[in-house]
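Participant: Predicted model and sequence below, questions to follow.
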Amino acid sequence: MSTPALPVSIFAGRSNPALARSIAEAYGQELGAVTLKNFSDGEIYVRYEESIRGTDLFIIQSTPPPAENWMELFLMVDAARRASAARITAVIPYFGYARQDRKDQPRVSIAARMIAKMLQDAGVDRVLTMDLHAAQIQGFFDIPVDHLYGSAVFEEWLEEHTLALATSNGQSPKDFRRNLVVVAPDVGASKIARAYAKRFQAGLALIDKRRPEANVAEVMNIIGDVEGKNCLVIDDLCDTAGTLTSGAKALTDAGALDVQAFCTHPLLSGPAVDRIEASPLSRVIVTDSVPLRRASDKIEVISVAPLFAESIHRIGSDESISTLFVD
């Protein structure tokens, strides 16, 4: 490995300490010392407990609700800028507010654009994130954005588990892969589903749905052949699991042999876990981009720490990371 151009320091906010520690461990160093606390009125206090002058600083902070996670990141960036860090990279495994990326109704905010501006105003030089809900959010920034994809870790998982999956369905590994169909749960996910289908050498199907209101989805049609197939639903995030579980039921009703899902960001709010457990889904594979709110026998977590650690190494060494974010 080439030597980093600047000394690398890795710090973390409080939103996902387990992932932050795993990333630092995979990189080969400990997390830096930083004091993060709340005053009695809720205000956040940030102080770096070691010198970061002239360092290539990476701040790891996922930003699921509450919005306090964003505020903590902004303050960590501001403190680092004032402490003379040479370069600041915000490592945001899950980029919150990404669903508010356009003005789709009158008198609404474009929150993702506002967040991008606030990050830059705070002093961020670069952003490293994964599976943005809307890839065009990269265009909201005037600084480099490295957009990783979860497909690499999901593909590795699928390769390792093909035999077990095939056996559980009474198939040979060859037949299992031949009958594999990647399913987009809505039109918005069709591009990434197509990329997965190409990567997995699988068929492709699409669930046509409508959303009468936020967090409510109704399946209208299934486009593609899923009868007797092993269906793999692909989505960037799972919030209330309404889309995922209604889609799984529609696929099963259409004759799917087995339905599993890959979801990068397991927000799993409200009734999500109960819905998954009561659904025809045999398994939901998620990453540790956000902490899992509640465990379930149907939910399996795989880590993206090695992917982020390798990205940090390449950024710190001024190497290309394009091979890591090709979808």
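Facilitator: Perfect, thanks for sending it.

Participant: C-alpha from now on. contacts and neighbour counts both.
Facilitator: Noted.

Participant: Need the nearest residue in space to residue 14, chain neighbours excluded.
Facilitator: Nearest residue to residue 14, sequence neighbours excluded (Cα to Cα, 6 or more residues apart in numbering): residue 61, at 7.2 Å.

Participant: Residue 85 in helix, strand or coil?
Facilitator: Using DSSP: H, G, I helix; E, B strand; the rest coil, the structure places residue 85 in coil.

Participant: Can you give the distance from stretch 257-273 to the centre of its chain?
Facilitator: Relative to its parent chain, stretch 257-273 has a centroid offset of 13 Å by Cα atoms, centre = their mean, to the nearest Å.

Participant: Included below, for side-by-side comparison, is a second structure:
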Amino acid sequence: MTKFTVISGSSSEDLAKKVAKKLRANLIKSQLKIFPDGESKITLNEKPQKNKIIVIQSTYPPVDEKLIQTLAIISKAKEYGTEVIVVIPYMGYARQDREFLPGEVITMKVIANLFKSVGTSKIIVVDIHSLLGLKYFKIKTKNVSAIPDLAKYISKLKLKNPLVVSPDKGGKDRAKEFAKILNVEYIFLDKERNRKTGKVKIKSTNFDQIAGRDLILVDDMISTGGSIIKATEFLKKQKCNRVFVACTHALLRNDAENKIKKAGVTKIISTNTIPGNTSLVDISGMIVKAII
């Protein structure tokens, strides 16, 4: 009997296939039908064996739709599996992990309760936006980092005197780790975001070490690209050379990819937590390590 059975949600079929192959596990696809009223109907293509089941599904936009689909698959897997390990490569709602303004719902806490209620034994996420969100889960959790795989890809590019840059202070540790792997320097920008309007402003004034160097802007996720665009525009004013962007999750909403490139970014490099044009780095290997 196979030790694991992998069930793929519709949003992570390619990644699930790669994970199943590495685990030598049976792969079961889920068939999805969306009714005219927006409801999702999910059917598993075959009956899982009674063993450890791994459900893999990213909850990128439309987030609510993907989330409900994921919970439905888990509940069905629980009928067969002795243990249901859930891999959410991109976890939606991770930014709603605290009450920033009075009256805001901590949605991540609600999500955590839902995953437990449908029978999740353990949840694995990749570079979750805030580790605080995992504290709401009353089950085993593991956050794995895509930074080593991203850095490995970047190291193969022929960069001129590279410098790693975090677009804000919050990503300082991420940039530091990235730079350490590449054995280069790093800096971070002083960014300010208006909580009500969402507008971003960079308060940093000048960095003498930027001029003439290839820069690697490192972030965990890119949604509309506002922070990356502002950072790129600032860095270009400092007379840097090329700007590369490396991120785990490339949501790239509202034509963000074109807007980022128009701002002066040479290349966007992301992982396959979210499939797309920029998902050049495969993270199936690190997910397998987290499972076993």
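Facilitator: Right, received. Where do you want to start? Keep in mind that what you see is a predicted model, and the values were worked out from it rather than measured.

Participant: Which position in structure 2 pairs with the residue nearest to residue 14 of structure 1?
Facilitator: Counting by TM-score structural alignment, residue 61 of structure 1 corresponds to residue 57 in structure 2.

Participant: again with residue 276 of structure 1
Facilitator: Using TM-score structural alignment, residue 276 of structure 1 lines up with residue 260 in structure 2.

Participant: In contact with its match, which residues?
Facilitator: Residue 260 of structure 2 makes contacts with 225, 228, 229, as judged by Cα atoms under 8 Å, 6 or more residues apart in numbering.

Participant: separation between the aligned residue in structure 1 for the first one and residue 271 of structure 1?
Facilitator: This points to residue 225 of structure 2. Taking TM-score structural alignment, residue 225 of structure 2 has residue 241 as its aligned residue in structure 1. Applying Cα to Cα, to the nearest Å, the value for residue 241 of structure 1 to residue 271 of structure 1 is 8 Å.

Participant: Based on its surroundings, how many neighbours for the spatially closest residue to the match of residue 225 of structure 2 that is not a sequence neighbour?
Facilitator: Nearest residue to residue 241 of structure 1 in three dimensions, chain neighbours excluded: residue 272, at 4.8 Å (Cα to Cα, 6+ apart). Residue 272 of structure 1: 19 surrounding residues under other Cα atoms under 10 Å.

Participant: Check the contact between residue 272 of structure 1 and residue 239; I expect there is one.
Facilitator: Yes: at 6.8 Å, residue 272 of structure 1 counts as touching residue 239 under the criterion of Cα atoms under 8 Å.

Participant: what are the ranges of the helices in structure 2?
Facilitator: 13-23, 63-78, 107-117, 147-155, 172-182, 226-237, 256-262, 284-291 (DSSP state H).

Participant: Now do the third one: everything it contacts.
Facilitator: The contact list for helix 107-117 of structure 2, computed with Cα under 8 Å, 6+ apart, reads 71, 93, 94, 95, 96, 97, 133, 134, 136, 137, 138, 139.

Participant: And the last one? What does it align with in structure 1?
Facilitator: If you follow residue 139 of structure 2 across to structure 1 using TM-score structural alignment, you land on residue 143.

Participant: and what of the fourth one?
Facilitator: Under the alignment defined by TM-score structural alignment, residue 95 of structure 2 corresponds to residue 99 in structure 1.

Participant: now its match: how far from residue 215 of structure 1?
Facilitator: Per Cα to Cα, residue 99 of structure 1 is found 12 Å from residue 215 of structure 1.

Participant: The equivalent of residue 122 of structure 2 over in structure 1: what's it in contact with?
Facilitator: Under the alignment (TM-score structural alignment), residue 122 of structure 2 pairs with residue 126 in structure 1. Residues in contact with residue 126 of structure 1 (Cα under 8 Å, 6+ apart) are 88, 89, 90, 143, 144, 145, 146.
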